[in-house]
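1. Only the shape, not the letters, is given here:
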C-alpha cells in the first residue's frame, strides 16, 4: 500500500469508494423507482411517515438527510400530488401533523415491491451471508459517522 502522504490510488480510501458506490446506487435506486414517479427521497419520506406516524417535519428532515427548508418544499410537492397531507393549519413555530394519504400508501406499496426486487437481485449476487454481513457493517459504519 502506498503512503497516504504521497497520494496513491484514491480507491485505497474507504470513504472515496463509498461515495462512488453511493452515487451509482442512487442512480440505480432512482431508476428502479421511476415507474412510480417517486424520487429516492420521496420514497424515504413516505416510508418514514408510514413507520413513524406523528413525526414532525424537522424530525422527518433529519431522518431522510435533508434540511428543514428542503423538506418544506418536498412536502409541498408531495402534497400537490396527493401523496401526503398536513392535517392542521401551518403557522410559524407550529408543527403541522403530516400523514400519508391512501394514494401515497398505494404508491409506497408499489415502490416497496420494486425495491424488494432490486434488493433480492443484490442479495442473490452477494449470497445471503455476505448480504447480511455487509448490511450489518454498513449499519456499524453509519453509526460511527453519525449526523453532520
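-> Yep, that arrived. On a predicted model such as this, the values are computed, not experimentally measured, just so you know. Numbering: from 1, shown residues only.
2. Only C-alpha atoms from now on, for both contacts and neighbour counts.
-> Noted.
3. show me where this structure has helices.
-> 14-33, 40-51, 57-63, 68-80, 102-126, 128-145 (DSSP state H).
4. Okay, one more to line up with it:
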C-alpha cells in the first residue's frame, strides 16, 4: 500500500486507535460491573433512562447509539429484572423509567465505573483528558 493510501492516513489510524480504546474500556467496565450482575451495555441503557426519563425505546436507542432491535432486547431484560418500568404512551409507544431497584443499582455502579475509567485513562492528565473530550465532541 502506498503512503497516500487510506490505511496509512492519520484519520484511519485515529479511527483504529479509538476503536481499540473503546474495546479495552468496554471490557474493563464489563469486568468491573460483573460483580453487580450488570453489563456495560445494560448500564449505558440505565444511565440513558436516568438522563431521559419517559423516553421511548427508539429515543433510548438513539441516545445510546444502538439499533432499535438491540435496545429493545436490552430493555426487555431490564424490565424483566425489575430495574426499569414501562408505561403506555401515545399510540404503541412505551415510556421508560427506572424503578427504585434500578436507581439503587445505578448508584452502586457509579463508583465501580468511575474507578475503571480512571484506570483506563490513567495515561492522560486531567487537562489532556479534557482536551480529548473537547476534540471528540467536535467530531
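-> Looks like it came in fine. Just so we're clear, the structure is a prediction, and the values are computed from it rather than from any experiment.
5. Any idea what the TM-score comes out to?
-> After superposition, the two chains reach a TM-score (TM-score structural alignment, normalised by the length of structure 2) of 0.84; 138 aligned residues with a C-alpha RMSD of 2.6 Å.
6. one step back: now the helices of structure 1 in JSON lines, with mean neighbour count?
-> Shown next, in JSON lines, are these (neighbours: other C-alpha atoms under 10 Å):
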{"stretch": "helix 14-33", "mean neighbour count": "13"}
{"stretch": "helix 40-51", "mean neighbour count": "18"}
{"stretch": "helix 57-63", "mean neighbour count": "17"}
{"stretch": "helix 68-80", "mean neighbour count": "15"}
{"stretch": "helix 102-126", "mean neighbour count": "15"}
{"stretch": "helix 128-145", "mean neighbour count": "12"}
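7. Which residue lies closest in space to the most centrally placed residue in structure 1, excluding its sequence neighbours?
-> Centroid-nearest residue in structure 1, with C-alpha atoms, centre = their mean: residue 44, separated by 4.4 Å. Using C-alpha to C-alpha, 6 or more residues apart in numbering and skipping residues adjacent in sequence, the residue nearest residue 44 of structure 1 is residue 64, 6.1 Å away.
8. Can you give me the neighbour number for the one you found?
-> 17 (other C-alpha atoms under 10 Å).
9. Please list all residues in contact with the corresponding residue of structure 2 for it.
-> With TM-score structural alignment defining the correspondence, residue 64 of structure 1 maps onto residue 64 in structure 2. Taking C-alpha atoms under 8 Å, 6 or more residues apart in numbering, we find residue 64 of structure 2 in contact with 44-45, 48.
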